[in-house]
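Visitor: predicted model and sequence below, questions to follow.
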Amino acid sequence: MSVIVYKIGYGFDPFVHQATLDLIIKNGFAEPKSLYYIGEYVLELFAFNFLPISLIWVNKLFIPLLAAILLPLATIRALTALNLKNSALTILLLLILPYSFFIVTTPQALAYLYLLLIIIISLDYNATKDKAALIAINLLALASFVTQPIAGIPAILFAVITSIQATKLKKSKTLNYIIYTSLVFLLPLIFYFLNLNLNPVANVSYNSIFNTFNFPSFFTDPTIPAKEGIILNFIYLIKNNFAFIVIILALFGFFFAKKINLTRQYFYFSLGLFTSYLLTSSLNFSFLIDYEQKDFANRILYISSFFLLPYILVTLNWIAKKTINQNTFIKTSILTFFAILITTSLYLSYPRHDNYFNSRGYSTGELDIEAVSWINTDAGDTNYVVLANQQVSAASLREYGFAKYYKANNEQIFYYPIPTGGTIYQLYLDMVYLRPEYTTIEKALDLVGVDTGYFVLNKYWWAFDKIRDEAKLEADSFKVFGNEDVIIFKYKKKSTNN
């Protein structure tokens, strides 16, 4: 659906990786060279070279198609190995779980896909001891590691512990304890030293461990929305209490798992990663902007929930089995209810703007592309810097790739803001949240050593009218696109102003 709705592209990261792939095709490499992400780039470039479609379409379709094909096939094989019937209905019921990870192509999404495949294939291996399944687990773990380490490290540890159990070593229990301990501390330590390297005065906030969930309300105070109509209230009843739903499904599955001799290692991995999540949440990632501070920790939480999938799968299979054996009326009622849940999951998997939530999931549009093209033409051979939101920056990446960098304060600064922190992005936020003053633009000009700057304002931005009117007071000129859907304000450094 994202391919249909977001014709140019969705999010920001896919544009970065698209630009990187274009650079690799052009130059044969991309700097800085990194072990990570090559797990995705190799596959996408392979598909581009052997399929009659453009790289843009490879990037759009890669993860959605892989997930839609591989996850059901692996699940059917696993259920068959466990001698569990009704696999088709079970897979349909799995769609009640949101799948927003797989609507766009990013290395993180591919690493998540690898990890989920590892977990599902391990069900097959534990039941059949098929060596091909064990080989697949180890290969996918390596692929996950060279794609994105946050998912790759747990994948490697899970593959190692599965391989150890296959060898039946005498000291396997000791090795298992070492792996489970590593699972808890390895990612927090890596993040700590990464943060310390980027910010020598990084600190740890132990209070945030306990504030992460607000434990009492999280476990004893479920949210029941009642402000809107029945449909929206139901959707957010599911959304706000999704953690409870997952836990309940997993607990039932944990009980049923005894009947099919399902190993407890999934539970141990989930618990270990949840502890790792709590430890990571105590870190202050000062090199990230405010709304991305919890992003790294949340990824560990998602991975922790992935290891509950075997138990959820068993529960849903039990529901499918019981449903099939009911009379027509009860069967239809149950299936209708799950159809509503699946529709709810679809709604929650995409950006939305309703009376309960505004995800601000604005996509890059045609006018954004027109705007960056106009700026490029207007500037000509002149060096310049642009203050704009991330979707305009995405448009610049789509059209011109990594065209300009400036060296300042011993770092390379991209000429458009990158929404992972940095001075340029903060200056843009100052323009839209404080006041669009020339002095703010001047800071950007002085930082990168140029005389020309542009400020791009989108109509959907909060307080658009106020920002527009104030920006006109100090800008040297401005250019309007559409019905003021995008406005570009141009500034020249005062000392060079004619």
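Guide: Noted; the coordinates are in hand. Numbering: from 1, shown residues only.

Visitor: please count neighbours and contacts with C-alpha atoms only from this point.
Guide: Noted.

Visitor: can you list contacts of stretch 345-362?
Guide: Outside stretch 345-362, the residues within contact range by CA atoms under 8 Å, 6 or more residues apart in numbering are 11, 95, 96, 97, 98, 99, 100, 228, 236, 239, 391.

Visitor: end-to-end on it?
Guide: Stretch 345-362 has an end-to-end distance of 20 Å (CA to CA, to the nearest Å).

Visitor: pull out the buried residues from it.
Guide: 345, 346, 348, 349, 350, 351 (16 or more other CA atoms under 10 Å).

Visitor: what does stretch 85-104 give?
Guide: Buried, per 16+ other CA under 10 Å, within stretch 85-104: 86-87, 89-91, 93-104.

Visitor: what's it in contact with?
Guide: With CA under 8 Å, 6+ apart, stretch 85-104 has contacts from 1-2, 10, 14, 60-61, 63-64, 67, 72, 75-76, 79-80, 109, 112, 313, 316-317, 320-321, 338, 341-346, 348-350.

Visitor: and the helices in the stretch 201-350 of the chain?
Guide: Here the stretch 201-350 of the chain has its helices, by DSSP state H, counting those that start in this stretch, at 207-211, 215-220, 230-240, 242-257, 265-280, 295-306, 309-324, 328-348.

Visitor: dropping in the other structure now:
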Amino acid sequence: MTEQWKELAVQGALVAAILGAHFLNAGPLIMGFLSIFAMLTQGYALGPRLLRNPSALLGTAWGFLATLGMLMLTRGALFYAGMLLDGPGEALALAITLIAGGVWLSICRGQKTAGQKIHEPLDKEKSILSVLAISLSVFAAALIGWAAFRSGTTNAIRTPWPLLPSWVLPLIALQWTFALASAWRIRRTVISAVQIGCAMASTALLAPLLYRIGYGFDGFLHVAGERVLLATGTLLPKPPYYMGQYVFVTWLSKLMDFDVASVDTWLVPAAAAVLIPAALALVIGRERQKAAMLPALILMPLSAFVATTPHGFASVLGIAALLLCIRTEERMNSRSLPLIFALWALLTHPLVGLPVLVCVFMAIVSESALAKPWRIAASAMLAITAGFSVPLVFGAATAFGSGAGVSFHLSELTKPEIWSGLMASWVPWVGNRYALWAETSVWAEKLLPWITILFAGLGTWRATKSSRNTAVSNPPWFLAAGAAVLAAVVLKGAGDFSFLIDYEKGNYADRLFLVAWFLLLPAAVPELGRWLCKARMARLASRWAVLASVGILAAGMSYASLPRHDAVTPSRGWSVGYADIEAVRLIHEDSEGRPYTVLANQSVSAAAVRTFGFLRYHDDVFLYPIPTGGELYKLFLRASYEGPEREVMSLAGALGGSRLVYFVVNDYWWKANELSEAAEASANRSFLIRDGAIRVFRYDLDIPAQSDTSAVK
């Protein structure tokens, strides 16, 4: 029996074992063991199909990740097909994935690992330096994590930086500079990847540890949706996206017997710190002189990895897919890996996944057997399509009558103020406010996209120059990013997002600008890495300047990754505090089982979703306002700015299908005292939470106003 037939026989046995264990009602422990064993086995077999002469460990690791991606795509397909992702759905999804892997094994031939190149052993000095470098990087990340855990809070805060010790940012900067210095001295890709992973983790782990209740707003909604999916096996109505994250979080939660919220909280920070450096290390391969390319990942916006959202998770998958498209040592037999990650990103968030997927096809076409002129033309068309894919999808949604469609008024682009505003937002300039570090961080944040553009341009020029006299054509990353920028300008200047509230209408365009940044990374990271490698041979003063520049960029981008409230960047948002949770619990108890509607800000609404989930809807209106342009949120704004009149409360009760309405005022609202006085006169009863940190006003629309203040500790 040939090796290929043996592999297929093993795959068949695994499928039979998975299905048999399900029909025999095997416990979760046995099913979990069989699942991991089956995925590792398939990963081991797929490794030589994915990589060129891999080691057993490297091939199995990336084969496992490919199998994991296939499993999540299968789970997503079954979800949209109407199947419940419970016991039978779990077993069927894994069986289909194993069968698909068997088909892959039967079609593709792998290369045997025998005879592969053996790493040149490190001498004693470099062995000691390697252990020391990894140990110090891990210790620094652990020390920062300990400091963040000790500084964690359940209070509502604007910015977490005053809570942290002053040495955290310098230590983050030192991690990046130390990683570059180690790469110059030791020149081992794996060691550099571990050090950069620790440096990224030092920033990514801050939000999960500092914000004890949760960070942001969207994450609470996603966790609530994941809880419903885990409990029932489905979601109704079915969301058109986000499922790439939902099916993975629920699968991992069930497999490891972890709480959904815990898995969700750590998903993006952990995935970014592991997957992105590993992807770049894979394409660099064993070329020791290129280990200094890993610190070039400083070009990434670290703010994308501090919190788990579908957009953040899709960004991690998309960046990994794009980095795997870099042409270096030809470590991959095919482009299957980036294609799987791009499809997974598309299932998670189309705004990131769709441009990335088209760009992966662009990279595949650029390496195809087509004649060079045809390759160049096809790649250019795909690059333009990738950039404009998001507006095209929005336009198609409008044509089909979707409520989330966008109307385009292209005449708006002729207005000078549109372009002047865009140009002003792109210029890396801040006023002199005599706040050195606050301005330095803004300069780092503003300059990093331009630095990325500079090195992407240099990389594109170098690739074009080197391919003129060869049959090789390089993917037009710069063209794809430029098309995405132009598409973002169209969305920002001419897009009419009528289904969103005012301050969210620019989010889609801003995210598309971020996607354009991602699309430059395959051209910019290798070029910056080449310069960093050359800097090793520069003069001592130049080397110190390079190290200092990397450290300042790292500290500035880490500081910008979380909310700031300083002389240059005043944060307007507040996190969810424990007082918000006490308020929603008090409201629920005070209602005594009666239907009620609440007018509150997004922090209180997030606390309600965290505490009670999606408790009650009335004609698609949630009982708390969700700030996505809904009528209930508009009534909250009306009550906050114009006054909490009973007429407004009656309208809110009609929307929420209740005769009992609550109005919540947080003390950090600039009109808190004025609003509270007005509400005291119109409400039936009021409550104080934590000595006035929050005031809750009860409006019983069937009873005339009569105020009665009750203190709640």
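Guide: Sure, I can see it. As the structure is a computational prediction, the values presented were derived from the model and not from experiment.

Visitor: ok so, going back, among the buried residues of stretch 85-104 of structure 1, which are located in helices?
Guide: When DSSP state H is applied, the buried residues of stretch 85-104 of structure 1 are split such that 87, 89, 90, 91, 93, 94 fall in helices.

Visitor: one step back: ok, of the contacts of stretch 85-104 of structure 1, which come out buried?
Guide: 2, 10, 14, 60-61, 63-64, 67, 72, 75-76, 79-80, 109, 112, 313, 316-317, 320-321, 338, 341-346, 348-350.

Visitor: excluding its backbone neighbours, what's nearest the counterpart of residue 550 of structure 2 in structure 1?
Guide: The alignment partner of residue 550 of structure 2 in structure 1, by TM-score structural alignment, is residue 338. Using CA to CA, 6 or more residues apart in numbering and skipping the chain neighbours, the partner closest in space to residue 338 of structure 1 is residue 93 (6.9 Å).

Visitor: report the aligned residue range of structure 1 for stretch 211-231 of structure 2.
Guide: Going by TM-score structural alignment: stretch 211-231 of structure 2 matches residues 6-26.

Visitor: for the matching stretch, the distance to its chain's centre please.
Guide: 15 Å (CA atoms, centre = their mean, to the nearest Å).

Visitor: mind checking which helix or strand residue 661 of structure 2 is in?
Guide: Counting by DSSP states H and E, the element that carries residue 661 of structure 2 is strand 660-666.

Visitor: and for residue 98 of structure 2?
Guide: Assigned by DSSP H and E, residue 98 of structure 2 falls in helix 87-107.

Visitor: what range does that helix cover in structure 1?
Guide: Using TM-score structural alignment, helix 87-107 of structure 2 corresponds to no residues of structure 1.

Visitor: what's the nearest residue to the residue most central in space within structure 2 if we skip its chain neighbours?
Guide: In structure 2, the residue lying closest to the centroid (CA atoms, centre = their mean) is residue 312, at 0.9 Å. Sequence neighbours aside, residue 304 is the residue nearest to residue 312 of structure 2 in space, at 5.7 Å (criterion: CA to CA, 6+ apart).

Visitor: from residue 314 of structure 2, how far out is that neighbour?
Guide: Taken as CA to CA, the span from residue 304 of structure 2 to residue 314 of structure 2 is 10 Å.

Visitor: then residue 526 of structure 2?
Guide: To residue 314 of structure 2, residue 526 of structure 2 is 22 Å away according to CA to CA.

Visitor: could you do residue 243 of structure 2 as well?
Guide: 11 Å.

Visitor: which of these two has more neighbours?
Guide: residue 314 (31 against 28; other CA atoms under 10 Å).

Visitor: before we move on, back to that, of the helices of the stretch 201-350 of structure 1, which is nearest residue 387 of structure 1?
Guide: helix 295-306 (23.9 Å; CA to CA).
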